[in-house]
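J.: Predicted model and sequence follow; I will ask about them next.
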Amino acid sequence: MLDGFERLQGIQEVADSLGITPRTLRLYEDRGLIAPQRIGAQRVYSHRETNRMRRIMRGKRLGFSLRQIRELLALYDADPRHVAQMRGLAERCRERIEDLQAQKVALELTLDELVRIEREALAGNVGVDDQKR
């Protein structure tokens, strides 16, 4: 804040600082996830909207859909004294943890199988190469 005014940033400045494109910011605005202010026709972003974008990006990185992110943002926006909302946030996180743990198990099984197939293939190739000599 400078002299009681919050510093506002333009769309390109925010996009650059977050490592995304202005198109991504417009998409999230169209989906109702962020609501930048406007000065004339130009979008300007407050510190609050930039932080909200960081939460959205974290949600995407964690594998949440935009619908799920919208729900999570509503929980973030809720008064932390509202126990039901905080329990809802914890529940959503628990569900995602369980999904990821199941995916991890599936990935580990797939990796184990691929390693086994690779070893078998290499063992078979070694025998073929040896016979040619």
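T.: Looks like it came in fine. Numbering: from 1, shown residues only.
J.: from here on, contacts and neighbour counts on C-alpha atoms
T.: Fine.
J.: Can you classify Leu27 by secondary structure?
T.: helix (DSSP: H, G, I helix; E, B strand; the rest coil).
J.: Packing partners of the host helix or strand of Lys60?
T.: Taking DSSP states H and E as the definition, Lys60 sits inside helix 47-61. Helices and strands touching helix 47-61, by 3 or more CA pairs under 8 Å, 6 or more residues apart in numbering; DSSP states H and E, are helix 66-77.
J.: Take this one as well and set it beside the first:
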Amino acid sequence: MTDTRLSFKEMCGKFDVTPRTLRYYEYIELLEPEKDGRSRWYGSREVARMTLILRGRRFGFSLEEIRQWLMIYRQKGNKPQLQAWVDLADRQLAELERQRVELDLTLSDLRALRETAAKEL
């Protein structure tokens, strides 16, 4: 990554998040921008962290899980963080598979009920 710094507004635009979301991520210590008076500046580290945060949310992880995972790197380094990631991913994959089975069953039930109703018309 480059050493380019993004302003608060640029960071919101780059990641398509609201100012409230970005402030909240700072509040819960997911992001630590440089502060110059009232201005906030986001360097390559914060851009990378934001990418990981949003990816983690898309995968279904809670913000607390993401925060703890990011803290592992600072406290213990890369290898423990990767192991924690594998453990989280395994758990989430199992949960998503469970949800897919449940969703498939729900879709099947809904189709059957719709068919029954359509035949009665």
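T.: Yes, it's here. Quick caveat, the model's predicted, so the values are computed rather than measured.
J.: Could you get me the TM-score between them?
T.: Superposed pair, TM-score by TM-score structural alignment, normalised by the length of structure 2: 0.90. Supporting alignment: 120 aligned residues with a CA RMSD of 1.8 Å.
J.: still on that earlier bit, residue range in structure 2 corresponding to the helix holding Lys60 of structure 1, please.
T.: Under TM-score structural alignment, helix 47-61 of structure 1 corresponds to residues 44-58 of structure 2.
J.: Pull out the buried residues from the matching stretch.
T.: Neighbour counts over stretch 44-58 of structure 2 (16 or more other CA atoms under 10 Å) mark 45-47, 49-50, 53-54, 56 as buried.
J.: And stretch 66-81 of structure 1, by the same measure?
T.: 69-73, 75.
J.: just curious, which of those is nearest to Gln131 of structure 1?
T.: When the buried residues of stretch 66-81 of structure 1 are compared for distance to Gln131 of structure 1 (CA to CA), Ile69 wins out at 58.9 Å.
J.: Help me confirm that that closest one comes into contact with Met57.
T.: No - the criterion here is CA atoms under 8 Å, and Ile69 of structure 1 misses it with Met57 at 9.3 Å.
J.: which one in structure 2 is aligned with Gln9 of structure 1?
T.: Mapped onto structure 2 by TM-score structural alignment, Gln9 of structure 1 lines up with Leu6.
J.: what's around its match, how many residues?
T.: Neighbourhood size, Leu6 of structure 2 [other CA atoms under 10 Å]: 19.
J.: Could you report the distance from it to Lys14 of structure 2?
T.: 9 Å (CA to CA, to the nearest Å).
J.: Name the single longest helix found in structure 1.
T.: Using DSSP state H, we find that the single longest helix of structure 1 is helix 83-132.
J.: Can you give the distance of that one from its chain's centre?
T.: The chain centre lies 21 Å from the centre of helix 83-132 of structure 1; the measure is CA atoms, centre = their mean, to the nearest Å.
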